[in-house]
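> Any chance you could fold what I've pasted below:
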Amino acid sequence: MKNLKLVTVATCLLTFVMSLNMSAQSNMMKQETKMVGGAEMYPTKNIIENAVNSKDHTTLVAAVKAADLVDALSSEGPFTVFAPTNSAFDKLPKGTVDNLLKMENKMMLQTILKYHVASGKWNASDILKAIKKGNGKAQITTLSGGTLTAWMKGKAVYVTDENGNSALVTIANVNQSNGVIHVVDAVLLPKS
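I've put the predicted structure just below:
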């Protein structure tokens, strides 16, 4: 009889702890889930699993597929992605995207896309700390081997490429299971 009571108490305690854990996870998901391109971005999904659902990132997803980077960006990471929107790609000279998506330009496309990705998880607070530590500028080394410079204007965070072109971070801290995405309004280009 004592064993049955102990088992019952242990079962109740375990159920209670599990419900607290599930509640905490549910609250965490609600806090971290963000809307991007009309779709919820779940922190339990990886960069690719979320990006394919954003109607604002169809060009980026097509480019990632054409560059054969889907597996890389689905891997464990962590990665920080500065993700240009479709309208960011539209700002490029006419025909640029179509040209980059051609098989013969795959290496160039890979370089450009990797220029938007840094190793590690750089949340907005990490970037802001680095900007403060760097006296107003933070250097971020990308997977392509290039450098992006983060800086602030008022409360807005910008990222500048090696050619002096800047992109505004429009949505920060879109957490992923393998990193974080910061949505940007321009395509960043490595030094040519």
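> going forward, measure contacts between C-alpha atoms and count neighbours the same way
Noted.
> chain center to the helix or strand that contains residue 183, what's the gap?
For residue 183, the element it lies in under DSSP states H and E is strand 179-184. Relative to its chain's centre, strand 179-184 lies at 3 Å (CA atoms, centre = their mean, to the nearest Å).
> Mind giving me the packing neighbours of it?
On a contact count with 3 or more CA pairs under 8 Å, 6 or more residues apart in numbering; DSSP states H and E, strand 179-184 meets helix 47-51, strand 79-84, strand 166-176.
> Pick the most deeply packed of these.
Ranked by mean neighbour count, those are led by strand 79-84 with a mean of 26 (mean count of other CA atoms under 10 Å).
> For that one, which outside residues touch it?
With contact meaning CA atoms under 8 Å, 6 or more residues apart in numbering, strand 79-84 is reached by 57, 60, 73, 116-122, 178-187.
> Another sequence for comparison is provided below:
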Amino acid sequence: MKKFWLVSAFFLSCTAAHAADIVGTAQAAGNFTTLVKAVEAAGLAGTLQGPGPFTVFAPTDEAFAKVPKAKLDALLKDKAALAKVLTYHVVPGKVMAADVKPGMVKSVEGAPLTFSVKNGKVHVDKATVIQADVPADNGVIHAIDTVLMPK
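Prediction:
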């Protein structure tokens, strides 16, 4: 009987360790608290928990801290503007860092993002990918050091 419980506990721990959707993965990472709060405020959580696949260039909490507090507070209160900014950080499909090619790619928001690779690091507009290829069940997250603003 003891072996059964050990095997069951092991099985449950292994199945619990698999990746979650984009939102769950961001929550579990611990350094995307502001992003998750913004996604929920914009009403986008359901979309990013959907089938995807999505590639999210996710600003860390440190990236959001660079945005002046008054501007961030105003953005968090304006659902339409917030959704526009957040969807600018998303491209359709699952794009791993090694597959990024220099050039422009249309964001979910509609405006193009400009990608470049310098010294082995991926850059998106003025942001740098600081942690690449965080897997999620419905796509991938790339942590970036700057909040991107659509033009």
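> Need the TM-score between these chains.
TM-score of the superposed chains, computed with TM-score structural alignment, normalised by the length of the second structure, equals 0.85; 137 aligned residues with a CA RMSD of 1.5 Å.
> related to what we said a few turns ago, apply the buried test to the contacts of strand 79-84 of the first structure and list what passes.
Neighbour counting by 16 or more other CA atoms under 10 Å classes 57, 60, 73, 116-118, 121-122, 178-187 among the contacts of strand 79-84 of the first structure as buried.
> All the helices of the first structure, residue numbers only.
2-32, 47-51, 58-66, 70-74, 86-90, 96-100, 106-114, 124-133 (DSSP state H).
> Comparing those helices, which comes out most buried?
Among these, the stretch with the highest mean neighbour count (mean count of other CA under 10 Å) is helix 47-51, at a mean of 22.
> what residues does it touch?
The contact list for helix 47-51 of the first structure (CA under 8 Å, 6+ apart) reads 40-42, 57, 61, 70, 73-74, 176-181.
> okay, these in CSV with distance to residue 25 of the first structure next?
Below are those laid out as CSV (distance: CA to CA, whole Å):
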residue, distance to residue 25 of the first structure
40, 16
41, 15
42, 12
57, 28
61, 29
70, 28
73, 24
74, 22
176, 15
177, 14
178, 17
179, 18
180, 18
181, 21
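> Please determine how far the counterpart of residue 184 of the first structure in the second structure is located from residue 58 of the second structure.
In the second structure, the residue matched to residue 184 of the first structure (TM-score structural alignment) is residue 144. According to CA to CA, to the nearest Å, residue 144 of the second structure stands 6 Å off from residue 58 of the second structure.
> can you check residue 47 of the second structure too?
Distance, residue 47 of the second structure to residue 58 of the second structure, using CA to CA: 15 Å.
> same question, residue 44 of the second structure
Going from residue 44 of the second structure to residue 58 of the second structure by CA to CA gives 14 Å.
> likewise residue 100 of the second structure?
Distance, residue 100 of the second structure to residue 58 of the second structure, by CA to CA: 16 Å.
> do residue 87 of the second structure as well
If you measure residue 87 of the second structure against residue 58 of the second structure using CA to CA, the figure is 11 Å.
> what's the alignment partner in the second structure of residue 170 of the first structure in contact with, if anything?
Here residue 170 of the first structure is matched to residue 130 in the second structure, going by TM-score structural alignment. Going by CA under 8 Å, 6+ apart, residue 130 of the second structure touches 142-145.
> switch to 7 Å and redo it
Shown in contact with residue 130 of the second structure (CA atoms under 7 Å, 6 or more residues apart in numbering): 143-145.
> I figured residue 182 of the first structure was touching residue 168, is that so?
No. Using CA atoms under 7 Å as the test, residue 182 of the first structure is too far from residue 168 to be in contact (9.7 Å).
> Please identify which helix or strand holds residue 6 of the second structure.
Using DSSP H and E, the element containing residue 6 of the second structure is helix 2-16.
> pretty sure residue 116 of the second structure is touching residue 104, no?
No. Using CA under 7 Å, residue 116 of the second structure makes no contact with residue 104, being 8.9 Å away.
> Taking their axis directions, the strand holding residue 183 of the first structure and helix 124-133 sit at what angle?
Counting by axes from the mean of the first three to the mean of the last three CA atoms, to 10 degrees, strand 179-184 of the first structure points 70 degrees away from the direction of helix 124-133.
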